[in-house]
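> okay, structure incoming, though there's no sequence with it:
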């Protein structure tokens, strides 16, 4: 122990007057030296305090991380909700757009009929589809509910002066998609379209002989895959014809290659009749 740790104090003691044998002056005093040690916290106490601070800091960190994780989960849930809401709204707008276009076409036809006769037919002549056919612009579509092979389906369309549908735009694919959703009864309830590579494998042609525009295709992910066995049935020629339809999913990627001899419904297409 160093001198810096010691505090000195002078304490004055007065001699007792009861002892008559000792002669002393009343003012005579005796001094004693008393040492008082300064107290300091022990090393163990310091370590305990430091340990307590560390535990408290760890608890605070856990609480903060838990709060951040909860906030992230809530944010992710909100984003998913907004995505589904936006997708549903987009589908609704697509349906409303198709209905509005159909209504405009019918209204235009009525106006033209009222204005007859006219010396020269207007450039935008009114197009009409026969009963049972769906109209989209100048084209008419028939959705057959009879399941046939691809060749049989094509013959079915030809009897009505049509052919299996040829899809040439995103607008046309969207129209067919929205219409098929109401006509499909199950996921595998798909429809033949007029696309095949039966002449040369990998070279896709429409029924009129024109090649498929590779910048305008609507293949499902992983398609075409040209399987030679489907549902334990062997197909020597693979999958050379195309069907479309997807009841429970959004988007336009609805094309699947399929063996041409498989039975499916079909979509026929022909130009609308012109009202002169």
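All right, it came through fine. Quick caveat: nothing in here was measured; it's all calculated off a predicted structure.

> only C-alpha atoms for contact and neighbour calcs from this point on.
Noted.

> roughly how far is the helix or strand hosting residue 74 from the heart of the chain?
Per DSSP states H and E: residue 74 is located in helix 43-115. Centroid separation for helix 43-115 versus its chain: 11 Å, with C-alpha atoms, centre = their mean, to the nearest Å.

> report all helices and strands that that helix contacts.
Counting contacts by 3 or more C-alpha pairs under 8 Å, 6 or more residues apart in numbering; DSSP states H and E, helix 43-115 is packed against strand 134-136, helix 170-183.

> beyond that helix, next helix or strand please.
Next in sequence after helix 43-115, counting helices and strands by DSSP H and E, comes strand 127-128.

> in addition, the following structure is provided for comparison:
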């Protein structure tokens, strides 16, 4: 406790140490929709009038995964689920490896650096959009990565049923699906009867681009506009 107080005191009188603490955190984008929950996984609370102190407290606590600052109190979270009674009022900061996932609008989750778009683009324009931000459309070429995205949607986007373009297409050879990253595996987890080269909203046009929604990977018409997911 004495050591912690000394560290906090040093943090108050110099900006150098505190600025380094922010390398460990990523602010959750405003587009995130918190899951409503009656359970708040608060690891600790600490009175404070300084956001940098909150960052330091979470940084040195190995069980702290995220924190937020509300009414002069630091809330350290053991899971990335904020109190549903205050989540509309606070900015939540998630712990991440140093120097990982610092792109604007990106968020770190289980080793993946993601950006969920709030704009609508065609698959081709979305691909260019991600590449201009030193990223690419999301590739789900392992079962773990697919399931991690299912969990991500469940945690951050409950009730979100929009389809998001991801980085797979069979436009070059019908039925031969490939991820856009050349060293990706051939793993695909399409849902049900997918892919079926049909888009219900665009009958008569080929469905050559993949979209992801909650747990579903399906094929859709590439030239319609949709949200999309970039990964860094």
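Received the coordinates, thanks. Fair warning: this is a prediction, and the values are worked out from it, not measured in the lab.

> re the thing from before, out of the helices and strands packed on helix 43-115 of the first structure, flag the one nearest residue 148 of the first structure.
Closest to residue 148 of the first structure of these is helix 170-183 (C-alpha to C-alpha; 16.5 Å).

> got the contact list for the helix or strand following the closest one?
Using DSSP H and E, the helix or strand that follows helix 170-183 of the first structure in sequence is strand 191-196. Strand 191-196 of the first structure is contacted from outside by 150, 153-154, 163-166, 204-207, 240-245, 264-268, using C-alpha atoms under 8 Å, 6 or more residues apart in numbering.

> give me the spatial nearest neighbour of residue 35 of the first structure, chain neighbours excluded.
Once flanking residues are discounted, residue 35 of the first structure sits nearest to residue 8: 5.2 Å by C-alpha to C-alpha, 6 or more residues apart in numbering.

> mind listing the helices for the second structure?
Counting by DSSP state H, the second structure has helices at residues 2-13, 16-21, 51-60, 123-132, 143-156.

> deepest of those, which one?
Ranked by mean neighbour count, the helices of the second structure are led by helix 51-60 with a mean of 22 (mean count of other C-alpha atoms under 10 Å).

> neighbours of the residue nearest to residue 35 of the first structure, how many?
Using other C-alpha atoms under 10 Å, residue 8 of the first structure is surrounded by 11 other residues.

> quick check, it in a strand?
Yes - assessed with DSSP: H, G, I helix; E, B strand; the rest coil, residue 8 of the first structure lies in a strand.

> distance of it from residue 84 of the first structure?
Per C-alpha to C-alpha, to the nearest Å, residue 8 of the first structure is found 84 Å from residue 84 of the first structure.

> residue nearest the centroid of the first structure?
Nearest to the geometric centre of the first structure sits residue 83, at 6.2 Å (C-alpha atoms, centre = their mean).

> now that residue: how far from residue 97 of the first structure?
Distance from residue 83 of the first structure to residue 97 of the first structure, counting by C-alpha to C-alpha: 21 Å.

> now swap in residue 260 of the first structure and tell me
Distance of residue 260 of the first structure to residue 97 of the first structure, given as C-alpha to C-alpha: 34 Å.

> repeat that for residue 191 of the first structure.
As judged by C-alpha to C-alpha, residue 191 of the first structure and residue 97 of the first structure stand 23 Å apart.

> these two: who's more crowded?
Remark: of residue 191 of the first structure and residue 97, residue 191 carries more neighbours, 26 against 13, as counted by other C-alpha under 10 Å.

> for the counterpart of the more buried one in the second structure, which non-adjacent residue is closest in space?
Alignment note (TM-score structural alignment): residue 191 of the first structure maps to residue 164 of the second structure. Sequence neighbours aside, residue 228 is the residue nearest to residue 164 of the second structure in space, at 4.2 Å (criterion: C-alpha to C-alpha, 6+ apart).
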